[in-house]
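*Asks:* I would like to see how this sequence folds:
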Amino acid sequence: MRLFDTGHNRKTGALDAHSIAVVAVRTADLRVLVEDGELEALRMLTDRRDELAHQRVQTLNRLQRLLSELLPGQRKRDLSATQAKTVLATIRPRGIAGKTRRRMAAEEIADLVAVDAKLKRIKAELKAAVLERGSHLMDIYGIGPAGAARVLAEVGDVARFADRNRFASWTGTAPLDASSGEQTHHRSSRAGNRRMNHVLHVAATVQIRHDTEGRAYYRRKLAAGKTPMEALRCLKRRLSDVVYRQLVADAQKHDGAGPGGHCGATLQSSAVDSHPLIDTSDQPLPGPAQPTLRRPSPRRKTLTTSTPRHRGVPDPATGVAKRDTE
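*Replies:* A predicted model of the protein is given here:
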């Protein structure tokens, strides 16, 4: 709408607001956004869980650095708080620098214990909230309470997606054509909801590491000549379809469960997020636009060679009546 409007077509806040308002007025089948407090709380809990997970990684990295300085060459990769306490108990530095490192390591261990306790409580709360909404997303291998809660918070009402292809485009798992000449090539999409893409990426990685159907599918793609990244992209696309089917199945089982409960295709959507991003060729037309060209003045008449002059009508140039023209 902004592109085909008259003017300089620059992207400003005022022009975007005007274009959005025009599209909203001209589109009759828009969904009405309904606020869902439960989904909003689920989103906040999921964001808090991600923040705590990042904090845990930073704390663990600092602890690993201190322990590697206290015990060179004895660093453990997957270190828990209990293991760190056991290792630190065997260290008795004599210098002031070593004692300071040991004290800082003890503080990092205390922070790690506190973060782990918070993560455990949030995980239990997310699991209870997902089960309360009647979702079976955790039945998919590789999707836990945090991943299922993220899917529910981001998707909202699955009825806003027409089919699994639209859902895959929104999650950023639909491949894009990047062919050149006779070489056919596809690449991953950088658009879409990146949080949903991360959930599917984690699920695909977990399935590849274990004996699952996803691992068998991944190996079949490798045997067919796909690169590891291309096979992973295919698996993520397949998992996107699995998640979409599960959401639709939950919506059919809990039809009429209320806003946000995936209650089927209605004109009201409980999605907390914005509408899915789709390709420009899939965007609906805003409707007939107002004409921007001025109409010719009724006094001015344009005659062409294809306009016939009837018998007895005087010619405007000479004033002499002529017979029928060609």
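
*Asks:* Going by C-alpha atoms from here, please, whenever you check contacts or count neighbours.
*Replies:* Will do.

*Asks:* OK, contacts around the closest residue to residue 130 other than its chain neighbours?
*Replies:* Nearest in space to residue 130, with sequence neighbours left out and distances taken as C-alpha to C-alpha, 6 or more residues apart in numbering, is residue 149 at 6.1 Å. Residues near residue 149 by C-alpha atoms under 8 Å, 6 or more residues apart in numbering: 42-43, 46, 126-127, 129-130.

*Asks:* in the helix ranked longest in the chain, what's buried?
*Replies:* In the chain, assigned by DSSP state H, the helix with the most residues is helix 96-132. Residues of helix 96-132 classed as buried: 98, 101-102, 105-106, 108-109, 111-113, 115-116, 119, 122-123, 126-127, 129-130 (neighbour count, 16 or more other C-alpha atoms under 10 Å).

*Asks:* Give me the distance from that helix to the chain's centre.
*Replies:* Distance, stretch centre to chain centre, for helix 96-132: 30 Å (C-alpha atoms, centre = their mean, to the nearest Å).

*Asks:* Likewise for stretch 91-108?
*Replies:* For stretch 91-108, the distance to the chain centre is 45 Å (C-alpha atoms, centre = their mean).

*Asks:* Which residues outside it are in contact with it?
*Replies:* With C-alpha under 8 Å, 6+ apart, stretch 91-108 has contacts from 59-60, 62-63, 66-67, 70, 85, 88.

*Asks:* what about residue 246, which SS state?
*Replies:* Look at residue 246: counting by DSSP: H, G, I helix; E, B strand; the rest coil, its state is helix.

*Asks:* next up, for comparison:
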Amino acid sequence: MSMQQVPAHRRVVIGVDTHKHVHVAVAIDELGATLGNRSFAADTGGYLELIDWALAFGGKPTFGIEGTGSYGAGLASAVRRRDIGAIEVVRTDRRDRRLRGKSDSIDAENAARAVLAGQATAIPKTADGTVEMIRQVKVAKDIAVKARTAAMISLKQVIVNAPPQLREDLQPLSKMALINRCAALRPGQVTTILSSSKYTLRAIARRWQHLNEEISGHEKVLEQLTTQVAPDLTAAFAVGPDTAAEMLIVAGDNPERIRSEPAFARLCGVAPIPASSGMTNRHRLNRGGHRQANAALYRVVIVRMQHHEPTKAYVARRTAEGKTKAEIIRCLKRLLARELWAAMRPLRQPREASPEAA
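*Replies:* All right, here's what the predicted structure looks like:
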């Protein structure tokens, strides 16, 4: 069956709905007419087959790919290596799904039309450098932190239900003293409630110690990688490896995809949103953006409000002007995003300069 050919000067958009095992693609021309749709295996061979299928339509191809940070990452990388434009597309809104229904072909078509209409413009992260390494280590650390927290909660719960002589001995202890005491317990043969409680407490406490050691190792790796990539970022007041990692993860290995500092602030969820009506002129918090980055900015702001003299002076001045604490924190987070974006300038400059050098 012959494929419809598009003139070389006209645009062709290929929308792709990505899944774990199969990707579904729909091609449309610049007038919105459907050129074709097909399913492809979600592997290296399938990526190449999909790209060749898209190029067979002619024209100027652009891919609109859903899930470029998960199931679509491999396809986005393959498209980029072929020097073809790729746009990240968010999932279709629920209102459209209620009206048109839900299928892989519909989702792929919606992805293509979002690119054609200019609603989707984000360039995917390349995920091929040190920042991707930081993201992976950060995932390992976050999982370990959650497990350590769960271990401590479980330990204290077991103590609440332990025999009185054991409970009364352990409850007054501080956290580290409690961990060390429980890890050193000698339950002997598990033949009584007391011995089983000691056995359980020792197992949980030693698990906590193991996880704490693992987290320390992750933090050392994060410190090394973040300092290597953006030393000015990690040198900022109250910005540790964890916060620096969150900022770098938001920017990605190709931070030039973020057009400006205000765009970075919006990506972090700290760009103020107008909330005015009539004669008022107010703004509110942005509930969107990267929530982990937003939380990291919040933690830095809270530390600076307590220990950073310029920030303390700013808070005093804005409080005198009648600003609430929430409004002041919003302003500080916005200013901090600007500061950290400037600290990441060396990360952007090499890639920004490369087209001119070529």
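
*Asks:* TM-score for these two?
*Replies:* Aligned and superposed, the two chains score 0.64 in TM-score terms (TM-score structural alignment, normalised by the length of structure 1); 252 aligned residues with a C-alpha RMSD of 3.8 Å.

*Asks:* Would you mind finding the match for the residue nearest to residue 130 of structure 1 in structure 2?
*Replies:* Applying TM-score structural alignment, one finds that residue 149 of structure 1 aligns to residue 245 in structure 2.

*Asks:* thinking again about what came up before, separation between the residue nearest to residue 130 of structure 1 and residue 113 of structure 1?
*Replies:* Distance, residue 149 of structure 1 to residue 113 of structure 1, by C-alpha to C-alpha, to the nearest Å: 24 Å.

*Asks:* Show me the helices in the stretch 101-250 of structure 2, by range?
*Replies:* Remark: helices assigned in the stretch 101-250 of structure 2 by DSSP state H, counting those that start in this stretch are 104-116, 130-160, 164-170, 175-183, 193-229, 231-234, 241-251.

*Asks:* hang on, the earlier thing: which one of the contacts of stretch 91-108 of structure 1 has the most neighbours?
*Replies:* residue 63 (24 neighbours; other C-alpha atoms under 10 Å).

*Asks:* quick check: angle from the longest strand along structure 2 to helix 104-116?
*Replies:* Longest strand of structure 2, by residue count under DSSP state E: strand 6-17. If you take axes from the mean of the first three to the mean of the last three C-alpha atoms, to 10 degrees, strand 6-17 of structure 2 sits at 120 degrees to helix 104-116.

*Asks:* Which residues belonging to strand 6-17 of structure 2 are considered buried?
*Replies:* For strand 6-17 of structure 2, burial by neighbour count (16+ other C-alpha under 10 Å) applies to 6, 11-17.

*Asks:* do the same with stretch 136-146 of structure 1
*Replies:* So, applying 16+ other C-alpha under 10 Å, buried residues of stretch 136-146 of structure 1: 137-138, 141-146.

*Asks:* Let me have the contacts of residue 149 of structure 1 in JSON lines, extended by distance to residue 29 of structure 1.
*Replies:* As requested, the contacts of residue 149 of structure 1 are arranged in JSON lines below (distance: C-alpha to C-alpha, whole Å):
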{"residue": "42", "distance to residue 29 of structure 1": "28"}
{"residue": "43", "distance to residue 29 of structure 1": "27"}
{"residue": "46", "distance to residue 29 of structure 1": "32"}
{"residue": "126", "distance to residue 29 of structure 1": "34"}
{"residue": "127", "distance to residue 29 of structure 1": "35"}
{"residue": "129", "distance to residue 29 of structure 1": "32"}
{"residue": "130", "distance to residue 29 of structure 1": "30"}
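
*Asks:* ok, those vs residue 11 of structure 1, which is closest?
*Replies:* Of all these, residue 43 has the smallest distance to residue 11 of structure 1: 30.3 Å, by C-alpha to C-alpha.
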